[in-house]
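Engineer: 3D model of this:
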Amino acid sequence: MSLSPRFIAIILAFLISLITTTFLAFVEGVSKGMLFVSAISSFISSFFLVLYTVDILVFREVNKMYRTIHKLKMKDFNLAPRKKLIRESNPLKTINDEIFVYVTKKQKEIDELKKLELFRREFLADVSHEFKTPIFAAQGFIHTLLDGAMDDENVRERFLVKAAKNLDSLDVLVKDLLVLSQMETGDIKMNIVPMDIRLLTTNIFSRLENIATDRNVTLRVKPDDLPEVWVKADADRLEQVMLNLIENAIKYGNEGGKVIVHFNEGKKYVEIAVRDNGPGIPYEHLNRIFERFYRVDKSRSKDIGGTGLGLAIVKHILNAHDTKIAVMSKPEKGTTFSFKLEKAYISLVTDNSAQDPVSQLNP
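Structural biologist: Model prediction:
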């Protein structure tokens, strides 16, 4: 039912006229003609009085309030007035709903701004700390050499090597920050092509062989009888993902432990899991390990090294592949990082001239 000003005025005028006429009917000496005139006059006067009150003092003001709220929502104060915007329904209910929606939206924006402000403060503190350590260390070694230690050849070489290592760490940190920033702003585009992720994993095992040997960690791929695993991905970025996950599993797992990369092929997707049997990650840290510079064990992380940006980069790379990374961990049982990639179907086509198999993507 439409609650327009005229409809409300008619209903109220009719009721007022009815009540007035009813009371007059009980008065002695009042004729039917007088009752008729009284009913008509009370109806007309009440109608115009109520119409003016409702339309001028209520509906028009509510319309103005609605238009103002609508302009705020649209962030445009030059919108033309929208006629008959409220007259189709109860304006008071409409304005209440609009205010509720608007306030709820603004409250969410305020909460998000508070989170961003907290994140900004934490990020600045973390960046300052991460930059300060290698800069102060390199600065200390160089100033010591300038103060006279340069004359001692053994001390000079040792201090220069240490200063160079700290500057190299700073260079890696800056590069990781740049990559992360480019990923977040979308400046880095993914070059999605078919690739053999099993071969990529084997190559990464070879690169990390020395680190694994130092910690007596066994590296394995499962299933053993799977010669190739073809997926659609950016080869360079996926190499960053796998290198980071496998290296973390080696460094943070137990000495003498195992790191297993497991491939589970489905109809459309391949699930990749990197699993270790290390001490695991406490439950309260699982939701934050993909944040920039977040470290579960800061003292141990400092000894092992790294920029603290690896998992954040991993998360953004996989997001750019339209997939998400999941983590499962149990204390003293180990940790598993897993994600899915779209499967690539490869067929072997023989080149008659060269007689060599060439891999092609099926249409």
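
Engineer: C-alpha from now on. contacts and neighbour counts both.
Structural biologist: Noted.

Engineer: Output the contacting helices and strands for the lengthiest helix in the chain.
Structural biologist: In the chain, ranked by residue count with DSSP state H as the criterion, the top helix is helix 91-146. If contacts are counted by 3 or more CA pairs under 8 Å, 6 or more residues apart in numbering; DSSP states H and E, helix 91-146 sits against helix 60-74, helix 153-185.

Engineer: And the last one, how far out from the chain middle?
Structural biologist: The gap between the average C-alpha position of helix 153-185 and the chain average comes to 29 Å, counting by CA atoms, centre = their mean, to the nearest Å.

Engineer: Quick one: work out the angle between it and helix 91-146.
Structural biologist: Per axes from the mean of the first three to the mean of the last three CA atoms, to 10 degrees, the angle that helix 153-185 makes with helix 91-146 is 160 degrees.

Engineer: In helix 153-185, which residues are buried?
Structural biologist: Along helix 153-185, these residues count as buried under the neighbour rule (16 or more other CA atoms under 10 Å): 156, 159-160, 162-164, 166-167, 169-170, 173, 176-177, 179-180, 183.

Engineer: Likewise for stretch 188-203?
Structural biologist: Those would be 190, 194-198, 200-201, for stretch 188-203 by 16+ other CA under 10 Å.

Engineer: wait, doesn't residue 292 sit right on residue 314?
Structural biologist: No: with contact defined as CA atoms under 8 Å, residue 292 does not count as touching residue 314 (11.0 Å).

Engineer: Once you drop chain neighbours, what's closest to residue 304?
Structural biologist: Counting by CA to CA, 6 or more residues apart in numbering, residue 251 is the residue found nearest to residue 304 once chain neighbours are left out, at 7.0 Å.

Engineer: can you pull the contacts of that neighbour?
Structural biologist: When contacts are counted by CA atoms under 8 Å, 6 or more residues apart in numbering, residue 251 touches 211, 215, 304.

Engineer: If we only consider those residues, which is nearest to residue 143?
Structural biologist: residue 304 (26.5 Å; CA to CA).

Engineer: of the contacts of residue 251, closest to residue 115?
Structural biologist: Closest to residue 115, out of all of those and judged by CA to CA, is residue 304, at 30.5 Å.

Engineer: now the helices for the stretch 151-300 of the chain?
Structural biologist: Listed in chain order, the helices of the stretch 151-300 of the chain (DSSP state H, counting those that start in this stretch) span 153-185, 197-207, 209-214, 235-252, 298-304.

Engineer: Give the other helices and strands that the longest one contacts.
Structural biologist: Where contact means 3+ CA pairs under 8 Å, 6+ apart, helix 153-185 is packed against helix 91-146, helix 310-320.

Engineer: Can you tell me which helices and strands the shortest one packs against?
Structural biologist: Spelled out, that is helix 310-320. Applying 3+ CA pairs under 8 Å, 6+ apart, we find helix 310-320 packed against helix 153-185, helix 235-252.

Engineer: Now show me the structure for the sequence below, then we'll compare the two:
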Amino acid sequence: MLTTSRGISLVLAVAISALTVAFLLLMDDATPALLLVAGGISFSVSYILMQVTLEFLIFKEISNIYGVFEKIQKKDYSNIPDKSDKLSISPLRKINKSINLYAQSKNKEIEALQKNAEFRKEFIADISHELKTPIFAAQGYIHTLLDGAVDDKSVRLKFLKRAAKSLNALDKLVQDLLTLNQMESGVVKFNFESFDLKEVILEVIEELEQKASKRKMHIRFSYEKDKTFRTFADKDKIFRVCQNLISNAIKYNNDGGEVQVNLKTHKNNITVEVKDNGKGIPPDDLKRIFERFYRVDKSRSREGGGTGLGLAIVKHILEGHKSKISVSSTLGKGSIFSFELPLEKLETSLPTLR
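Structural biologist: Predicted structure coming up:
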């Protein structure tokens, strides 16, 4: 009984009431009625105050602490109550708050580990599949040649070209993986310089025009003739960003479609937009297109020779420039990828009067 708040309150209330009555007995004019009333009032008030104090300031908090400890012992960090924002005068609330914060941090660590484990499984499965495709293809061509097809000159040349193409794809995949890993670990250094972004885009378009013409596509480049588009960034990496976005716009567009590249200035920024009128990207896929190896249309991506790492690399390059890639898409109408870079303003010096 003494282990509960009611039992302790009852004992203390009886003791306080007895002390009150004993004190009043020392007075000559103390009547039995006065003693009874004083004892009853002191008992009632003491019991209520003790009960409230012990129950809400001590026993309740201790019960909460034990509850959290039980969850920690069972390694169950879910549904840990968060009472950090509640005000209380309980001396145990600070301890309870610290334990709750510890349990919540452990819960977040477990969730992060679970997500990392799931990501690791997906990554291993994806990289195994991506490596297997070009390796098996090259093996097939080479073993066919070793089995006797090497004597046929026309077959030999054709199979060697196909094997070389598969090995080139494998090399590109490995290089992209190394690049992405270096960027995520912060090993890759950015060499910032001043350059004309318009010239970089023109160079990319010139490089990809043949690829577009094979599918009867046209690349349109729109920019204001009277404006400058100089920026301060890593030229080679921004070239790769533009190359990847325009190449993807060609790859995922419809035959005979159009790729529109817009270059605009706004206050202190330059905006690059790459738009296609292809099939578009489903809303559920928009959230994941910047993940490693994630493809919206896996069959078409592999036929086009993509590694599935291009947009992930684009994202990390732009993050290194303190920018980000944005995407909007409508099914059946196409997609728009855009990013911003700082506009470098040319300093003009005013002539001095003599």
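
Engineer: before we move on, back to that, shared with structure 2, which of the contacts of residue 251 of structure 1?
Structural biologist: Among the contacts of residue 251 of structure 1, the contacts conserved in structure 2 (both residues aligned by TM-score structural alignment, their matches' CA atoms under 8 Å) are residue 304.

Engineer: Burial check on residue 12 of structure 2, number of neighbours?
Structural biologist: Under the neighbour criterion other CA atoms under 10 Å, residue 12 of structure 2 is assigned a count of 17.

Engineer: Quick check: it touching residue 45?
Structural biologist: No: when contacts are counted by CA under 8 Å, residue 12 of structure 2 is not listed as touching residue 45 (11.1 Å).

Engineer: quick one: residue 295 of structure 2 and residue 308 touch, right?
Structural biologist: Yes: with contact defined as CA under 8 Å, residue 295 of structure 2 reaches residue 308; the gap is 6.3 Å.

Engineer: the more surrounded of the two?
Structural biologist: residue 308 (23 against 19).

Engineer: so who does that one touch?
Structural biologist: 292-295, 301.

Engineer: Map it across to structure 1 for me.
Structural biologist: By TM-score structural alignment, residue 308 of structure 2 lines up with residue 308 in structure 1.

Engineer: which strands and helices sit next to the helix or strand hosting residue 24 of structure 2?
Structural biologist: In the assignment (DSSP states H and E), residue 24 of structure 2 maps to helix 5-25. With contacts taken as 3+ CA pairs under 8 Å, 6+ apart, helix 5-25 of structure 2 sits against helix 32-52.

Engineer: just to revisit the earlier point, so which of the helices and strands packed on helix 153-185 of structure 1 is the most surrounded?
Structural biologist: Comparing those by mean neighbour count (mean count of other CA atoms under 10 Å), helix 310-320 comes out on top with a mean of 21.

Engineer: and it, how far out from the chain's middle?
Structural biologist: 12 Å.

Engineer: What span of structure 2 is the helix or strand following it aligned with?
Structural biologist: Going down the chain from helix 310-320 of structure 1, the next helix or strand is strand 326-330, by DSSP H and E. Mapped onto structure 2 using TM-score structural alignment, strand 326-330 of structure 1 spans residues 326-330.

Engineer: With structure 1 overlaid, how far apart is that stretch on average?
Structural biologist: On superposition with structure 1, the mean distance recorded for stretch 326-330 of structure 2 (mean CA distance after the TM-score superposition for structure 1) is 0.4 Å.

Engineer: cool, and stretch 97-113 of structure 2?
Structural biologist: Stretch 97-113 of structure 2 sits 1.1 Å off on average (mean CA distance after the TM-score superposition for structure 1).

Engineer: related to what we said a few turns ago, just the closest of the buried residues of helix 153-185 of structure 1 to residue 256 of structure 1, please.
Structural biologist: Once CA to CA is applied, the member of these that ends up nearest residue 256 of structure 1 is residue 169, at 27.5 Å.

Engineer: surely the closest one meets residue 134?
Structural biologist: Yes: taking CA under 8 Å as the definition, residue 169 of structure 1 is a contact partner of residue 134 at 6.9 Å.

Engineer: Distance check, residue 144 of structure 2 against residue 137 of structure 2.
Structural biologist: Using CA to CA, to the nearest Å, residue 144 of structure 2 is found at 11 Å from residue 137 of structure 2.

Engineer: what comes up buried for the helix holding residue 24 of structure 2?
Structural biologist: Neighbour counts over helix 5-25 of structure 2 (16+ other CA under 10 Å) mark 5-6, 8-14, 16-18, 20-21, 24 as buried.

Engineer: Same question for stretch 256-264 of structure 1.
Structural biologist: 257-263.

Engineer: Save those as TSV, and put in distance to residue 334 of structure 1 too.
Structural biologist: Shown next, in TSV, are the buried residues of stretch 256-264 of structure 1 (distance: CA to CA, whole Å):
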residue	distance to residue 334 of structure 1
257	10
258	10
259	10
260	11
261	13
262	15
263	18
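
Engineer: now, among those residues, which is nearest to residue 231 of structure 1?
Structural biologist: residue 263 (11.0 Å).

Engineer: Setting aside sequence neighbours, what's the nearest residue to that closest one?
Structural biologist: Closest to residue 263 of structure 1 by CA to CA, 6+ apart is residue 272, at 4.9 Å.

Engineer: Now do the same contact list for that neighbour.
Structural biologist: Residue 272 of structure 1 touches 261-264, 338-341, counting by CA under 8 Å, 6+ apart.

Engineer: Of the residues you listed, which is the nearest to residue 276 of structure 1?
Structural biologist: For the contacts of residue 272 of structure 1, the nearest to residue 276 of structure 1 is residue 261 (8.9 Å; CA to CA).

Engineer: Hmm, the closest one is touching residue 275, no?
Structural biologist: Yes: in this structure, residue 261 of structure 1 is within contact of residue 275 by CA under 8 Å, at 6.3 Å.

Engineer: roughly how far apart are residue 212 of structure 2 and residue 218 of structure 2?
Structural biologist: Distance, residue 212 of structure 2 to residue 218 of structure 2, using CA to CA: 7 Å.

Engineer: So between those two, which is more surrounded?
Structural biologist: residue 212 (24 against 15).

Engineer: rewinding a little: between the contacts of residue 251 of structure 1, which is closest to residue 45 of structure 1?
Structural biologist: The closest of the contacts of residue 251 of structure 1, once distances to residue 45 of structure 1 are taken by CA to CA, is residue 304, at 89.2 Å.

Engineer: Good, wrapping up.
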